[in-house]
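In: my questions concern the predicted model and sequence given below.
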Amino acid sequence: MITEQAPGKLYIAGEYAVLEQNCPAILVAVNEFVRVSIAKSTGTSGLIHSKQYSQDSIHWIRKGNQMVIDNRDNPFEYILSAINFTERFCLEQKVSMSLYDLHVNSDLDSADGKKYGLGSSAAVTVATVKAILNFYGLHCTKDLIFKLSAISHYSVQGNGSAGDIAASVYGGWLAYQTFDKAWLKKELATKSLSEVLNEAWPGLKIQLLTPPEGLNLVIGWSQKPASTSQLVDKTNAKKKFIKTQYDTFLDESRKCVLDMIKGFNEKNISLIQKQIRLNRQLLKDFASLNHIAIEIPRLTKLINIAEQFNGAAKTSGAGNGDCGIVIADEKTDIEEMKNNWRKNGIMPLNFLVHSIA
């Protein structure tokens, strides 16, 4: 039995803008994991089993008179895609295929099955890719695992930046810029998978960051799950109608995140906190422009309480639920802040940053 794991992630800054080229975001990997165990099958068929995902709901939409299933929130779709692309790569390496059983176990949901918003689809994709590569005896670099996982994930989701994939592969704090999706689609249509995996991907940048001493990341959960893919769909649909404002948002988000990266490089917590507050406002303006709810009332409450305790706070990820994050320093009474959160229906999550050697 081989077991591989991949950590969940949280966005710190740069959400929505990160979907575009040359717009960085900052993410962090957290010490909650998806684990995938793989073993040679003893029967005449292989098995894919997950205790958590067996009861998952399926979303669907109406297109004319047709009922269309939206599988982007179904973890099994990501597992199957990861198997498909990883085995394709293995076949190109002249590896003989065999039957196996996959067992998936996840920490990335609450006890009652609600999603925290830690990027479970990305983590299960990465853990599946790693498990299959290990099963077939292929020891690959993090860069190759990232690319294979990004292709697998994107083929199901159809949108997104793959920043959550990067956090699950590289761990720790990182600055991330997405790759050229049109270029990748063209390459995959004309070259072997192995060739594409070994190429430099235009636009892709992944930089590990070291947080300043005294910086504390505090996480609160709204107890309301959200769907990233559906929110991204809504904003993508409006882009062409608000082009000038959208371009301004991208420019301002880029500058904000670059200044935040400078704060990490200069060990300047105050600069990081200043940019967290600015990024919050940029996202609020973006939400208003797109008529979407990124900062729901409970997340606003989380942020306002954090600010009372000298913490710089904002939503994390697509918003409309899930988590809020706080960048705190030695002036922040973290325990009292968490007590105030609990009184207001916000659950503190005692996750730590997970680094990968």
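Out: Nice, thanks for sending it over. Numbers count the residues shown, from 1 in each chain.
In: hey, let's count contacts and neighbours off CA atoms from now on
Out: OK.
In: H103 should be in a helix, yeah?
Out: No - H103 sits outside any helix when classified using DSSP: H, G, I helix; E, B strand; the rest coil, being strand.
In: was I right to think it contacts V36?
Out: Yes - in this structure H103 lies within contact range of V36 using CA atoms under 8 Å: 5.6 Å.
In: more neighbours, those two?
Out: Between H103 and V36, counting by other CA atoms under 10 Å, V36 is the more crowded of the two (29 against 16).
In: quick one: contacts for the residue lying closest to the more buried one once chain neighbours are set aside?
Out: If the residues on either side of it in the chain are set aside, V36 comes closest to V104, at 4.6 Å by CA to CA, 6 or more residues apart in numbering. V104 sits next to 34-37, 48-51, 124 when contact means CA atoms under 8 Å, 6 or more residues apart in numbering.
In: what does A293 give?
Out: A293 makes contact with 287, 319-320 under the criterion CA under 8 Å, 6+ apart.
In: check it against this one:
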Amino acid sequence: MIAVKTCGKLYWAGEYAILESGQLALIKAIPIYIKAEIAFSENYRIYSDMFDFAVDLTPNPDYSLIQETIALVGDFLAVRGQTLRPFSLEIRGKMEREGKKFGLGSSGSVVVLVIKALLALYDITVDPELLFKLASAVLLKRGDNGSMGDLACIVSEDLILYQSFDRQKVATWLEEESLATVLERDWGFSISQVQPGLECDFLVGWTKQVAVSSQMVQQIKQNIDQNFLSSSKATVSALVEALEQGHAEKIIEQVETASQLLEGLSPDIYTPSLRQLKQASQDLQAVAKSSGAGGGDCGIALSFDEQSTETIKNRWADLGIELLYQERIGHDDKS
């Protein structure tokens, strides 16, 4: 039996803008994991604890994401002259509580997890870039129009700066060309690790509300204009520079700017709970903002002294916001 795992992710900056090709986002891996165990077996058996039943490769609507990921890995194996053989795959670890998702990118985590499990089963090692391409290909073939930033972060398991690619162009390649050809092409994305030059506390607060629906995301996307895109790109670049230089005041300033850009994009992004989560950092050596699509789910905070960290945690607790995760980030942290 082979065991693999994948993490979750949260955006620090660049949400919505990253949907446009060539845009930037800063995304942090969160070590809340989903795990898989896989082994060759007599028959295909796929089980996820999201559901109360197992399937084989016969198409099933609940398991379609997993089954389509398996199909793509099957194509990848064929490119290498190998054949998919029956296996047993078990997936455990829901990124949710009481049926409410945390918003850590669980569908992206599942795709990467299934690919990692199958490649491990066949003793195939790939670099993060190829893993990202394989996972993106699964979602693009499904007609998913996300930025793929979650996948970039999940394969890197780090704090990353992601530059998005032209997804329509790659989707067309996937329709018209062989998988081998498409995987060898330059897609035009970049994924680079960001190493903060100072120590700070990174906090994740969960509002226990479900984020905006895909329909609402479509509506919000219609508000994106060139001014928003150029402002977002400049803000993410300045934030990365401030982090790498270890400049706390500039970090606070740029995260605040990123937050204001989202507020200006749509009033639906900041729910009352997310607004309270953000306001909890006021008058402190800290900054907080919504993370991801908004309208619920999680917000993040960066705190630059111990007292500010404790104050935010207490304020969040009083507001009914759950501290989902806390991490000490900084130049001495090699974890």
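Out: Looks like it arrived, so ask away. Since we're looking at a predicted model, the values are computed, not measured.
In: before we move on, the earlier item: closest to L188 of structure 1 out of the contacts of A293 of structure 1?
Out: G319 (32.0 Å; CA to CA).
In: sorry, back to before: between the contacts of A293 of structure 1, which is nearest F179 of structure 1?
Out: Of all the contacts of A293 of structure 1, G319 has the smallest distance to F179 of structure 1: 23.0 Å, by CA to CA.
In: tell me the secondary structure at that closest one.
Out: Relying on three-state DSSP, one would call G319 of structure 1 coil.
In: what residue of structure 2 matches up with it?
Out: The equivalent of G319 of structure 1 in structure 2 is G294 (alignment by TM-score structural alignment).
In: how much space between I303 of structure 1 and V28 of structure 1?
Out: Here the criterion is CA to CA, to the nearest Å. By it, I303 of structure 1 lies 19 Å from V28 of structure 1.
In: now the element after the lengthiest strand in structure 1, going C-ward?
Out: What stands out as the longest strand in structure 1, according to DSSP state E, is strand 25-40. Once strand 25-40 of structure 1 ends, the next helix or strand along the chain (criterion: DSSP states H and E) is strand 47-50.
In: where does that next one end up in structure 2?
Out: On structure 2, the counterpart of strand 47-50 of structure 1 by TM-score structural alignment is residues 45-48.
In: ok now stretch 85-98 of structure 2, how far from the chain's centre?
Out: With CA atoms, centre = their mean, to the nearest Å as the basis, the distance from the averaged C-alpha position of stretch 85-98 of structure 2 to the chain average is 18 Å.
In: okay, buried residues for that stretch please.
Out: With burial defined by 16 or more other CA atoms under 10 Å, the residues of stretch 85-98 of structure 2 counted as buried are 87-92, 94-95.
In: that older thread, check the mean deviation of the longest strand of structure 1 from structure 2.
Out: Once fitted to structure 2, strand 25-40 of structure 1 is off its aligned match by 0.8 Å on average (mean CA distance after the TM-score superposition for structure 1).
In: and that strand, how far out from the chain's middle?
Out: Centroid separation between strand 25-40 of structure 1 and its chain, computed with CA atoms, centre = their mean, is 11 Å.
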